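[1] Generate a structure from the sequence data that follows.
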Amino acid sequence: MNQYRLIFILFIGLITTTAFAQNKISGKLSDHETREVLPYATVRLLQQDSTFVAGTVTDSLGHYRISDIKNGDYLLYFSTIGYKPKVIQVSVRQDTNLPTVEMESDNVMLEGVTVTGSSFIQKKDHLLILPSKEQVKHSFTGYDLLYNLMIPGLTVNRKDKTVTSMTGKATLYINGIEADAKEIQSLQPKDIERVEYYVLPTNGQFTGDAASVNYITKTYKTGGYITIDGLQNIGYLKGDYNIGAKVSHNNTNYSFWAGHTMQRYQGVETEKEELLSFPDHVINRNTTNNGAAYKNNQQYTQFKVSNDNEKRNLSASFAVVRDETPRNNHHELLNYTGDNAYNTESEDKNRSKSLRSTLNLTGNFVINKHHQLKFRLNGGYTQNHYKRNYTEGELRSVSDVDEDLYSFDGQVAHLFQISPSNSLYSRVTHFHNVTSSLYNGDYPSWQHLWKGETLFQFDYMHQFGEKLIMMISPGALYSAYKAKFEGWYGCELKGHF
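    Next comes the predicted model:
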């Protein structure tokens, strides 16, 4: 039976920069002698022991505000180039508007000037940050430097390698080309000249992102580097080892990454209580795990080539990832109480293996000052194998699964910059997935799932001054699927939405 359905989505958003919080600190910064305002100065809120709490920068009129502050006593630290740093004490019990803070000029003349703090420069549509020598010195990766910059509203998780802003996940770029976690991890801090931070960008190549972070690096006509890093846990076996290399020649960059991770433990003991509810009775089960054993290893390799100039950015990458868990075993003691109470033991043995390969192509073309064209093509193939053998008393269950997964997605996007404050961003995206699974064991069967989705989206954005953005986002989604099952429960399903 076929069904057709068109889903129409309309989203109208009105976004302002006004925020409400229980406690806020606000104020103004000015020059002690001239009384002129000090724009783009760094303001940090610290605990009494100088632990960092929050930070911001003054706007073009010298005003600052820090929100979401708990009751307590704090230090406010002000700094900007050409002025002596200043610290004041502040007690927060409610919303606090401080008197104007005046900073004294640093008139010491030096043959050379050393900037020790990062410089925040507010542009019309983004924040430009110039890293200091100290921040670069204490950074080893692109994530480290971004963390040390302490950009207000941006959260950097160096462990999980994620960057989020108040508006959502931030997309990361290197010289305008979208980069993945491995590229940012292997980025040399000494090569980073500046960082651009956009929130809900409304024009240019970053349109459509919730937030964008663009690393601007030094340009090398010819050269390269190699990076090696490793992490080894003490107490149980867990290691992560990686190598990366990059070679540049004229406008083309060649990058290579490879790595190996491993984890192994045994003898873990756990205990849990469960309540199993049936229509006519209830059973309590106490489970004690006294023999857990786990072993996993993963290897990956990735190659990427990119080429860019003033009119276009092109990149292509290919990656292979192998993941194997040869042992994931649990031995448990089970104690059932209630109706039909008894004690028994269970043994759960699992192992799995996965091999995934992906190919990614992206391009960005600047047609003229009003039009840009973007495209991306991603394809992947994954082969998985799972096997599980579970016994409980005299009962036994066996599962043996082989899966083949094919995935493809592509997008064509067009940006029409009508005027500096008006833009229209249209895009067509298609997702296609095919899954074929063969089940052996207790219930042999086979299934094949085909699914395709096509999404049409239009984003119209209008900026009112510097503090207000209106976005209208209509869209339409077409989805089609087909599922086929063969085995002890054979059936077939088809549909369109």
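[2] Going by C-alpha atoms from here, please, whenever you check contacts or count neighbours.
    Will do.
[3] Now do the strands in the stretch 151-300 of the chain.
    154-157, 162-165, 168-174, 177-178, 192-199, 211-217, 222-232, 237-249, 252-277, 282-308 (DSSP state E, counting those that start in this stretch).
[4] Among those strands, show me which one is buried the most.
    Most buried of these, by mean neighbour count (mean count of other C-alpha atoms under 10 Å): strand 211-217, with a mean of 22.
[5] just checking, what packs against it?
    strand 168-174, strand 192-199 (3 or more C-alpha pairs under 8 Å, 6 or more residues apart in numbering; DSSP states H and E).
[6] now that strand and strand 168-174, what's the angle there?
    If you take axes from the mean of the first three to the mean of the last three C-alpha atoms, to 10 degrees, strand 211-217 sits at 20 degrees to strand 168-174.
[7] please give me the structure for this one as well, since I'd like to look at both together:
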Amino acid sequence: MHIFTFFRKSFFKRLFILAPACCFSYVCGLGAIISGIVYDESDKPVEYASVRLSSEDSKYIKGGVSTEKGVYFIDGLENGKYIISFSCVGYESQSIPFEISNDNNLNLNVNLKTTHTSLDEVVVTGDRFIRTADGLKIYPDKQQKKHSGSGFDLINNLMIPGVSVDVAKGSVRAFGGSVAIYIDGMKSDYREMQQLRPEDVESVQYMEAPTGKYAGDNASINIILKKRTSGGYVSIDALQRLGYLNGDYNLAARYYNKNTQYTLYGGIDYNKINGNRLDKQETILFPLEPIDRNYATAGSRMSNNNQYAQFRIRNKNDRRTLRATFNFLRNATPEDFTSYMLTYSGNTIGNRRVDASQNTVTRNYQYNLGLSGNFKLSHNQMIDASASATASRNHYDYCYTENNEAAISNTLENLYNFQGNINYIKNFNNSNSLTIKLFELFNVSSADYRGTDSSWQHLWTSETILFAEYARQLWGIASLRLTPGMSAQVYRQHGHDRVSKFGPRAQIVFTLKPARNQFIQLNGSYGNSYPELSYMNGATQQVDMIQQKKGNPNLKQTKLTTAMGVYGIGFKRLNLQAMLLYNGADDLPLPSYFIEKDMLVQTFDGNGIWRQLNGSLSATWTPSNIFNMQAGGGYMYNRYSRVADLSAACWYATLSANIYLKDFAIFLRGATPQKAVSLELETVKTIWQYSISATWSKGPFRAEVGFNNPFLKHPYYDMNILLPVYNSSSRRYSKTDSQSAYLKLSYYFDFGKKTKHDKVNIDKTINSGILKAN
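    Coordinates of the predicted model:
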């Protein structure tokens, strides 16, 4: 598990105390206020409408945007005559003259008329991002949607300041953590994002300070789709890679019947890779005599395959949205084999060379049923609720051999999971809101270990999180979010007493918009996290002839502290964002090694300390609709202590550019190497990453060809572990990091009225509580 997936929230207490003082000059002498609600022709609120205030001679004074409820608010007005203008994509602009006298406040509501221009015909010029109370509202242009093959492609092509997207892995990150993705206000996942057809996207909301139903997220993106009530589609896509054998094939179908939509999709993918290499030197500091081991890879081969299917029903009306989903997933690794020339050396044993090999075989099945709903109780109250149940059956077979000796493990696990979530949201006047959120995660793992070390392990865990968030708008230019809460974990490992742990949680976020094109955010949190199931396992696995791996049922609750400051400014064609981030973790479970009965034993020590400091700068430049560019970079420092004293620091940079030429588009990506210490206490130096791809899109046909690291034949990752009783230095080469090319083709067929189309893929991850030797 990578360290950067471990932390999600932020805390900046000292800076928050200073922040209101920085705003004092805005509070004094506010003057008169003009406020109101922006409606459409049917008296429904228009969200994120642009509001512009100018003098009688049309000189710009200040501006803003309406909230999700259509409310706008402009203060600091002196006596005099003004013009206020309202505009929004899909509506006719409207300008209204008014006068302020005797410092009296004015309430002015407005109704905007709908235009007959399709969003696909809109050409976005000037400011690409509309700043809102909690982030940005973005209307993708026709070229960005046309040359995106998935939801991740689209977010990547939007080049949102401070947001990084790994399209291949399906991850979106901002502010040092993951970004939660929603589609039409309902939580999405990797599968839905890969399925999403960008041409059907109407707009994208990016929330830097999520509130309401999005409360608790580090940052949120809500993708709003065009509304459809009839018709359907069938789509297919296929990807084939050269350089190593990899294929991905998917089929999807969707049908709309008034307020109900039915979706069915499935697919397969496979990998077959030969020639990966791991060369490693390690020293085990046994009390009587250190032993050195030198691994030289003689050969390797790996193959895996995945199959999936999903059926979903969704029904929506003005009062509520209901969704039911059934998933089936199978993944298998029939072979993951590596052979070594292994050399032992020491004062007593001298040099001894042996033939060694290891092979891992896995088979996993997962069934999942999910139910969710949004319910509007009144015009200002809402409940979000979701529940899912998952059953998994995991097979894990491991075999390590040295000459005529072997270490064998055959494990069968049944894993059951339940997740429940309920949110209550109440909106008050002036865009203030209260959110109460309750989350429950329950796991039961039962595993039968057979082989060199046999045992039966049974573990159940329950984790509950409860918090309330109050969000308040301040002075028309700032907002404050206060989120107190608590979490509890109860678990029991077979043969051990039940353990109960409780901990407080708190988050505070202060956001200031000193001008229409600027924002400042001070963000901080204190929270906690609990170890993974496999860490708390009581099993023992034999890794090789002199090494074992053990779980630890007595790990502690990890305490998390985060602090962040962000400043963003946008010009007509250039957007900049600077961020300073601090992450800390105490009582963090980390690998620990000790000697026991002539064996090196790896387990987990729950006393670890981790600190990280990250400063970054991101810039998005859009000189024209043909060319867009995003660049970012910064400095990152990581340090671990107590269990081990390790640190690493590096400068890093990324660059991406998009070129749109009608039916064709070219995409360039690049990233410098990084150096960091992982949760495995391994200091890793990564490689250069760069790629070039091109797409052609015409009607229902789309073709994409790409090249990854075209000039890197043998890229190596350098990895080191330096601990009191165990040291290692290794170099890893993987075919997936070397030069490769791919071709992806897709086609869709509409029936009935035009509808949304999906690109299909799947999250192949199946959870497991098995303690694995490798």
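[8] before we move on, the earlier item: just so I know, which of the helices and strands packed on strand 211-217 of the first structure lies nearest residue 264 of the first structure?
    Residue 264 of the first structure lies closest, by C-alpha to C-alpha, to one member of those: strand 168-174, at 32.2 Å.
[9] Packing partners of the closest one?
    Counting contacts by 3+ C-alpha pairs under 8 Å, 6+ apart, strand 168-174 of the first structure is packed against strand 162-165, strand 211-217.
[10] Find me the equivalent region of the helix or strand encompassing residue 659 of the second structure in the first structure.
    If you go by DSSP states H and E, residue 659 of the second structure is part of strand 646-661. Per TM-score structural alignment, strand 646-661 of the second structure has no counterpart in the first structure.
[11] Tell me the buried residues in that strand?
    Neighbour-count burial for strand 646-661 of the second structure flags 646-649, 651-660 (criterion: 16 or more other C-alpha atoms under 10 Å).
[12] Which strands or helices does it pack on?
    Going by 3+ C-alpha pairs under 8 Å, 6+ apart, strand 646-661 of the second structure lies up against strand 627-641, strand 664-671, strand 675-677.
[13] Please identify the deepest-packed of those.
    Comparing those by mean neighbour count (mean count of other C-alpha under 10 Å), strand 675-677 ranks first with a mean of 22.
[14] How many residues are close by residue 495 of the second structure?
    By other C-alpha atoms under 10 Å, the residues close to residue 495 of the second structure number 10.
[15] hang on, the earlier thing: what's the spacing between the strand holding residue 659 of the second structure and its chain's center?
    Centroid separation for strand 646-661 of the second structure versus its chain: 18 Å, with C-alpha atoms, centre = their mean, to the nearest Å.
[16] Which residues does that strand contact?
    Residues from elsewhere that reach strand 646-661 of the second structure, judged by C-alpha atoms under 8 Å, 6 or more residues apart in numbering: 143, 157, 625-640, 665-677, 681, 683.
[17] again, only using 6 Å
    The contact list for strand 646-661 of the second structure, computed with C-alpha atoms under 6 Å, 6 or more residues apart in numbering, reads 626-640, 665-672, 675-676.
[18] Residue 197 of the first structure matches what in the second structure?
    Checking TM-score structural alignment: residue 197 of the first structure goes with residue 206.
[19] And for residue 171 of the first structure?
    Correspondence of residue 171 of the first structure to the second structure, assessed by TM-score structural alignment: residue 180.
[20] tell me the contacts of the closest residue to that match other than its chain neighbours?
    With sequence-adjacent residues excluded and distances taken as C-alpha to C-alpha, 6 or more residues apart in numbering, residue 180 of the second structure is closest to residue 220, at 4.7 Å. With contact taken as C-alpha under 6 Å, 6+ apart, residue 220 of the second structure is in contact with 179-181, 206-207.
[21] Please apply the same query to residue 145 of the first structure.
    Neighbouring residues of residue 145 of the first structure by C-alpha under 6 Å, 6+ apart: residue 139.
[22] so is it in a helix, a strand, or just coil?
    helix (DSSP: H, G, I helix; E, B strand; the rest coil).
[23] What lines up with it in the second structure?
    Aligned by TM-score structural alignment, residue 145 of the first structure pairs with residue 154 of the second structure.
[24] before we move on, the earlier item: what's the closest of the helices and strands packed on strand 168-174 of the first structure to residue 382 of the first structure?
    Across those, residue 382 of the first structure has its closest neighbour in strand 162-165 (24.4 Å, C-alpha to C-alpha).
[25] and the closest one, what does it pack onto?
    Judged by 3 or more C-alpha pairs under 6 Å, 6 or more residues apart in numbering; DSSP states H and E, strand 162-165 of the first structure is in contact with strand 154-157.
[26] Please compute how far stretch 364-379 of the second structure lies from its chain's middle.
    Taking mean C-alpha positions (C-alpha atoms, centre = their mean), stretch 364-379 of the second structure and its chain are 20 Å apart.
[27] Output the residue interval of the first structure matched by it.
    Going by TM-score structural alignment, stretch 364-379 of the second structure sits over residues 354-369 in the first structure.
[28] and what of stretch 281-301 of the second structure?
    Under TM-score structural alignment, the match for stretch 281-301 of the second structure is residues 273-293.
[29] could you pull out the helices for the first structure?
    133-137, 142-149, 181-185 (DSSP state H).
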